[in-house]
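Participant: one predicted model, sequence on top.
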Amino acid sequence: MKEKLLIALSQALKGYLTEPNATRLIQKTLRTLEQQLHARYLYIAQQNRKTSYLDITHAHGVPRTALNDFHKKIGSNTIGRIFFKDSFNIITKNSSPDDYEEMRIETDYAMCAAAHIGWEGRTYGFLACYFDREFEFDLATRNFFLAMAGACSAALEKEELLKLISELRQFDIDTGLYSHQYFINRLEREIHDTQFEPHTLALAILDMDNFKSIINLYGEEAAREVLKSSAETLKKHIRGCDVLGAHGIDEFILFMPDTDAIKAAAIINEFNASLDKKTFTDNAILTSFSCGITQLRDNEEDLEELIQRAQLALYNARKSANHTISVEL
């Protein structure tokens, strides 16, 4: 029995290092548990971080009605012990009525094995396995079950980490704004949406007029601080639906749905006017931005052409003087 379970465990763990999708890994684990332990059904319940209730997030063989009805609190019975005291529990008809009823979903059962799901010293839920008959859960079986619960925990932890990395990639480290690639992806989607629901869209590229001179006088760290503070100031002048990203070393790129180039120019003028009243760092540094603005043409789908017009407008603004806005339609 022990060798059979070890073989099943090693087969179930294949792909855990390379597969990023936790659901596929967990479903494989649940199927293995069903086959090796002859379980009736299995599920993983996790705490909803918004409501603190437990919901079934992964299941195998659980009736659909039971999935929808499952909505439990962390009390002082079996579930509470899994979260705060014992990482493993066996519940049978000989257990306390409260324990038995707490783990009951839709129909009676002969035995249920439950183990915590968690990582970094915290419990986020549990794995439950139900049986039609009661049998001895010997050491080998228990270790197998706990190893499978650990594998599920590892898969979920990895998925959480990958989500965090993905979220971090959305942002530019120096400015805290959206990264250029994330901005471009959002702009592509917005342009695509205009083909189905036509609306105006303004695109602006802003260039910090004195970034290099600040570096020469006060150092790169001071220049980065001024750039980041300027980004925070600009955020106060735009709406929640507007999308602001990093662009190059000392530039911002901004698109504004339902806004034309004239309105966008007025917003950038307000931004520059607010900068005129501010100083940055202990050195009381002043700054301003030149800006090139364009807007989406009727039925336009070419992202690169839209950006090129904004860059051309910025080029024309730079040729004039600092603090200049140029529009290219």
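Facilitator: Right, received. Where do you want to start?
Participant: only C-alpha atoms for contact and neighbour calcs from this point on.
Facilitator: Will do.
Participant: show me what contacts Ile325?
Facilitator: Ala265, Asn269, Ser290, Cys291, Gly292, Ile293, Leu314, Ala317 (C-alpha atoms under 8 Å, 6 or more residues apart in numbering).
Participant: farthest-apart pair in those, please.
Facilitator: Greatest spatial distance in the contacts of Ile325: Asn269 and Leu314, 14.4 Å, computed using C-alpha to C-alpha.
Participant: these two: which has the busier surroundings?
Facilitator: Leu314 (25 against 18; other C-alpha atoms under 10 Å).
Participant: assumed the more buried one was part of a helix.
Facilitator: Yes - going by DSSP: H, G, I helix; E, B strand; the rest coil, the assignment for Leu314 places it inside a helix.
Participant: if we can go back for a sec, among the contacts of Ile325, which are in strands?
Facilitator: Ser290, Cys291, Gly292, Ile293 (DSSP state E).
Participant: one more to weigh against that first structure:
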Amino acid sequence: ETLNRSLDSPALTRTILTEAADLMGAAKAALLAIRGEVLVAEEVHNLSDEYRRLFCLPLSDSLSGTAVVEGRTVAVEDVDAEPLVDQVLVREGGYRSFLTAPLRSYKGTRGALSVYYDEPRRFSEDDRTLLRTFAVQAAIAIDNQRLMREKDEMALRDGLTGVYNRTYLELALDRLVKEARRRNGVASVLFLDVDDLKMVNDTHGHAAGDTLLTDLAAILASCSRESDVVARYGGDEFVILMPDTDAAGAQAVAAKIAAAVRRRNAEAQAAAPLSVSMGRHTAVGAEVSDLLRTADREMYAMKRARRSA
């Protein structure tokens, strides 16, 4: 029940370790994750950061790896009597005995859960079963949390292009406006529109139009920084929200996009070329709230000028 209440918390793994230690009467605990052919310590309880850094054990030749590979609880009642125990970890961890159970759920085995004791200890079959049962519940909780996060992420992504949707853009813009007002910060936005998308759909089919949208989204993502927000605003319109970016920085991004569009048209075998109109605006402080509206106006002014020409 405690684990289920923690599904929406970033501290789920710490909750798992605290609950496991309390349940098993252990002094310390660790959540172990599979990374290729080794196990690493993903989270620890009452163990040092150095222990977490040092923990890297092969799946094929370690007791913790045996728990994962064979799907059973492994018990070490005295670390001094077990030659496979890593003595460097024992010294850093300061424990004398431990239990390790696999983290298994309906999605497979993702690692292991270990609990550690400060003294040698005799483990009963009930001890092994109890930890194994708890580890299954913990693995299911971790998988469910990941599913919840993926679902939340999907709700904020455009289904066709994979970039963020308008809902997320508005949330990001609200955060940016508050931060810019607080720090009198600068921000820029690019507002982009795929030219003549309806004509492409009517002439070449909607698949060709979708290709233009997905190609542009990929170009925008590749030309942006990790801190920027690339979003499909609606239909044929896209936005790049760029915090802490002045006019020169925004112009540089716009130039990169224009060059990438030209390369795409020169190299692609698509049914229709990609043509993009672009509006750009930079604001400081409270004026950041007008970023989208101003960039939108500039983009449509650009489209009208091109049509007139």
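Facilitator: Alright, I've got the coordinates. Keep in mind that this is a model prediction, so the values were computed, not measured.
Participant: tell me how the two chains score on TM-score.
Facilitator: Once superposed, chain against chain, the TM-score is 0.76 (TM-score structural alignment, normalised by the length of the second structure); 300 aligned residues with a C-alpha RMSD of 4.0 Å.
Participant: returning to that earlier point: ok, the contacts of Ile325 of the first structure vs Leu201 of the first structure, which is closest?
Facilitator: Ranked by distance to Leu201 of the first structure (C-alpha to C-alpha), the contacts of Ile325 of the first structure are led by Ile293 at 10.7 Å.
Participant: which residue in the second structure lines up with the closest one?
Facilitator: Matched to the second structure by TM-score structural alignment, Ile293 of the first structure sits across from Arg280.
Participant: list the contacts of its match.
Facilitator: Counting by C-alpha under 8 Å, 6+ apart, Arg280 of the second structure has contacts Ser188, Val189, Leu190, Phe191, Ala250, Gln251, Ala295, Glu298, Met299.
Participant: relative to Ile307 of the first structure, how far out is the aligned residue in the first structure for the last one?
Facilitator: If you follow Met299 of the second structure across to the first structure using TM-score structural alignment, you land on Leu314. Counting by C-alpha to C-alpha, to the nearest Å, the gap between Leu314 of the first structure and Ile307 of the first structure amounts to 11 Å.
Participant: hmm, back to that, kindly reformat the ones in strands among the contacts of Ile325 of the first structure as a markdown table containing distance to Ser179 of the first structure.
Facilitator: Below are those laid out as a markdown table (distance: C-alpha to C-alpha, whole Å):
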| residue | distance to Ser179 of the first structure |
| --- | --- |
| Ser290 | 21 |
| Cys291 | 19 |
| Gly292 | 20 |
| Ile293 | 20 |
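Participant: so what's the residue count around the residue lying closest to Arg318 of the first structure once chain neighbours are set aside?
Facilitator: What sits nearest to Arg318 of the first structure in space, not counting adjacent residues and going by C-alpha to C-alpha, 6 or more residues apart in numbering, is Ser290, at 6.5 Å. Here the number of neighbours of Ser290 of the first structure (other C-alpha under 10 Å) works out to 27.
Participant: tell me the contacts of Ser290 of the first structure?
Facilitator: Neighbour list for Ser290 of the first structure: Leu206, Asp207, Met208, Asp209, Leu314, Ala317, Arg318, Asn322, His323, Thr324, Ile325 [criterion: C-alpha under 8 Å, 6+ apart].
Participant: isn't the second one up against Phe289?
Facilitator: Yes - with the criterion set as C-alpha atoms under 8 Å, Asp207 of the first structure and Phe289 qualify as a contacting pair; they are 5.3 Å apart.
Participant: give the contact list for the counterpart of Ala151 of the first structure in the second structure.
Facilitator: In the second structure, the residue paired with Ala151 of the first structure is Gln137, using TM-score structural alignment. Contact analysis of Gln137 of the second structure by C-alpha under 8 Å, 6+ apart lists Ser105.
Participant: could you do Lys235 of the first structure as well?
Facilitator: Leu244.
Participant: state the distance from it to Met256 of the first structure.
Facilitator: To Met256 of the first structure, Lys235 of the first structure is 12 Å away according to C-alpha to C-alpha.
Participant: then Ala39 of the first structure?
Facilitator: 55 Å.
Participant: same check on Asn272 of the first structure?
Facilitator: 17 Å.
Participant: these two: who's more crowded?
Facilitator: Neighbour totals were compared for Asn272 of the first structure and Met256, and Met256 leads with 24 against 21 (other C-alpha under 10 Å).
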